[in-house]
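Give the three-dimensional model of this entry:
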Amino acid sequence: MLALFAITKMLGKRQLAELSFFEYIAGITIGGITSEVVMGLENSIINALIAVVIFSAVPFLVELISLKSKKFRDFFEGTGTVFIKNGKVMEDNLKKEKYSTDELLELLRKKDVFNIAEVEFAILEQTGDLNVLLKKEHRPVTVKDLQLPYQAEKEPQTVITDGQILDEPLSIAGLNRRWLQEELEKLGVTIENVYLGQVDSNGQLTVDLYDDQLQIPSPQEKPLLLATIKKCQADLELFALATDSKPAKAMYAKNANKLKDLIQKLEPVLHE
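Coordinates of the predicted model:
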């Protein structure tokens, strides 16, 4: 077991995630050798270890060469096969990989695609996974598609674990212990009762308590601020409609439009 563990660590995490054809064959062979040793069919453990090392070294060398040669990599690891291109099913490629239409539909359903007419492109990777690109009209709408302002999100920082404050993540988030204590007071909890606490890219603290029966009130500062700005903008529009003074009407309307633009920029950040 220790020898197999050491060999797996040497081959790297990639071997745990996916296997090429060559690695698949080598894995079966190593498994067969190991089973013979475990069952006592192979009396010489040294010979078995040598065989395992040899069959493990070969995939390792193949992987090193594959990193430097695409032709070598394509030969031993295989290449992806296009199943759907420009919305058309490639029947010859399906037959080549020995896949039926039902199997293709099953793979699509695993990608939450139930209508083949929605697919622009689909490729079967050498690992057996099917990657799918939907037609543009069927893709989920993004913030960019709506032309809305947005900001890049940073990695959430875990600032509390097991009731202990973690100073390094807190510093990375640009915060300190005083801020953390103030936020905990707003939530009405003590540091000793917090199992896990995280700060998101907007500086919002969320906590998970040891006692799951306790209810944590949701922070209301940002929604309240957004609601206040929207009310000011609506009031200015009403003032513009109510006044008969042209200068005042123009002033109210101008500032209402400014607040409207401000709301569009702030809403992605302040909206909960």
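
Going by C-alpha atoms from here, please, whenever you check contacts or count neighbours.
Will do.

just the strands in the chain please.
Taking DSSP state E as the criterion, the chain carries its strands at 81-85, 88-89, 119-124, 130-134, 157-161, 164-165, 194-199, 205-209.

ok and the last one relative to strand 194-199, angle-wise?
With axes from the mean of the first three to the mean of the last three C-alpha atoms, to 10 degrees applied, the angle from strand 205-209 to strand 194-199 works out at 170 degrees.

Would you do the same for the sequence below? I want to compare the two.
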Amino acid sequence: MPEWISIIIRSIILITVLFFFVKWLGAKQLSQLNIFETISGIVLGGIAAFHTVDPYNSFYYALLAMFVWFIAAFTIEKLSLKSKRMRDFTDGKSTVFIQNGKIMEENLKKEGYSTDDLLEKLRNNNQFLVSDVEFAVLEPTGELNVLPKKENQPITLKDLNITPAPAKEPQTVIADGNILLEPLANASLNPTWLEAELEKQNVTIDNVFLGQVDHQGQLFLDLYDDHITVPEPAQSALLLASMKKCQADLELFALATDNPASKEVYDRNQKRMQEAVNRMEPYLKS
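Alright, predicted model coming up:
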């Protein structure tokens, strides 16, 4: 067999084996690697590369070596999940750099961090003053997580005692000009509704690159033809405006009539409408 054919066959087989080994080791192999996982990845790739370009080396030895490294990495990963001590040994421990607003100089030296390194990490977290930081910890992955002091944290709806409307994840109902039935069902919608919405906007399904529905059932479209402008959905805003107009009209009718009974009816219903507006506004504005 010619060497070039042998290299192609070896490459395909070893790439396939390496793909499944990494897949079986889990998604963690692709994101946050500890020291042993980094070494395993380098060695597995090196074995595959070496035995691919050298057809005179035993192909079975390559598979055996890769299998041994895979078993070693897989075993250590499983042991780490069950043992905190093993996890600390393989993954490492977090190191506190700032606590109660004070820099831990000894921990910086222990991890080989200079003042400039710390300031750079803080800037990556949008913190430019050490005095604004309450707590900062270096994770085993090398990422610095920062907790600003309470007065420097952004205000949340919880701080304002505001309960936001519940929201579900958006559903992609059109992709590459094709209707996706499962996301439509997840949004409690159907193709008939989708076709009607497209007709309202004078858009054909073939010209839609991506279509998404938010938690309020509003359809957002991105078209293949970027020169066509699609108006933003405004059903919620129109409904809120209609409710406010209705409340204002009832209040105006109450002021305009001289009939006590009619005035009482208009006044009572405008108050009810105002209550409805107050309750629905957070939902229709979200």
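
Which one of the strands of the first structure lies nearest to Leu49 of the first structure?
For the strands of the first structure, the distance to Leu49 of the first structure is smallest for strand 119-124, at 36.3 Å, taking C-alpha to C-alpha.

Which stretch of the second structure lines up against the closest one?
Aligned by TM-score structural alignment, strand 119-124 of the first structure corresponds to residues 133-138 of the second structure.

how much space between the spatially most central residue of the first structure and Gly203 of the first structure?
What sits nearest the mean C-alpha location of the first structure, by C-alpha atoms, centre = their mean, is Glu155, with 11.6 Å. Look at Glu155 of the first structure and Gly203 of the first structure: by C-alpha to C-alpha, to the nearest Å, they are 11 Å apart.

Overlap in contacts, these two.
Taking C-alpha atoms under 8 Å, 6 or more residues apart in numbering as the contact rule, Glu155 of the first structure and Gly203 have no neighbour in common.

need the strands of the first structure in JSON lines with mean neighbour count, can you?
Listed next are the strands of the first structure as JSON lines, based on neighbours: other C-alpha atoms under 10 Å:
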{"stretch": "strand 81-85", "mean neighbour count": "19"}
{"stretch": "strand 88-89", "mean neighbour count": "17"}
{"stretch": "strand 119-124", "mean neighbour count": "20"}
{"stretch": "strand 130-134", "mean neighbour count": "17"}
{"stretch": "strand 157-161", "mean neighbour count": "21"}
{"stretch": "strand 164-165", "mean neighbour count": "17"}
{"stretch": "strand 194-199", "mean neighbour count": "20"}
{"stretch": "strand 205-209", "mean neighbour count": "19"}
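
Can you check which of the ones you listed gets nearest to Val52 of the first structure?
strand 119-124 (31.4 Å).

Direction-wise, compare that closest one with strand 130-134 and give the angle.
Using the same axes, to 10 degrees: strand 119-124 of the first structure against strand 130-134 is 170 degrees.

circling back: with Asp74 of the first structure as the reference, name the closest of the strands of the first structure.
Here strand 81-85 is closest among the strands of the first structure (C-alpha to C-alpha), at 12.0 Å.

What's the average distance for that closest one when superposed on the second structure?
Aligned to the second structure and superposed, strand 81-85 of the first structure gives a mean residue distance of 1.0 Å (mean C-alpha distance after the TM-score superposition for the first structure).

what range in the second structure matches that strand?
Against the second structure, strand 81-85 of the first structure falls on residues 95-99 (TM-score structural alignment).

Could you find the counterpart of Ser201 of the first structure in the second structure?
Aligned counterpart of Ser201 of the first structure in the second structure: His215 (TM-score structural alignment).

give the contact list for its match.
Going by C-alpha under 8 Å, 6+ apart, the list of residues near His215 of the second structure reads Ala167, Lys168, Glu169, Pro170, Ala187.
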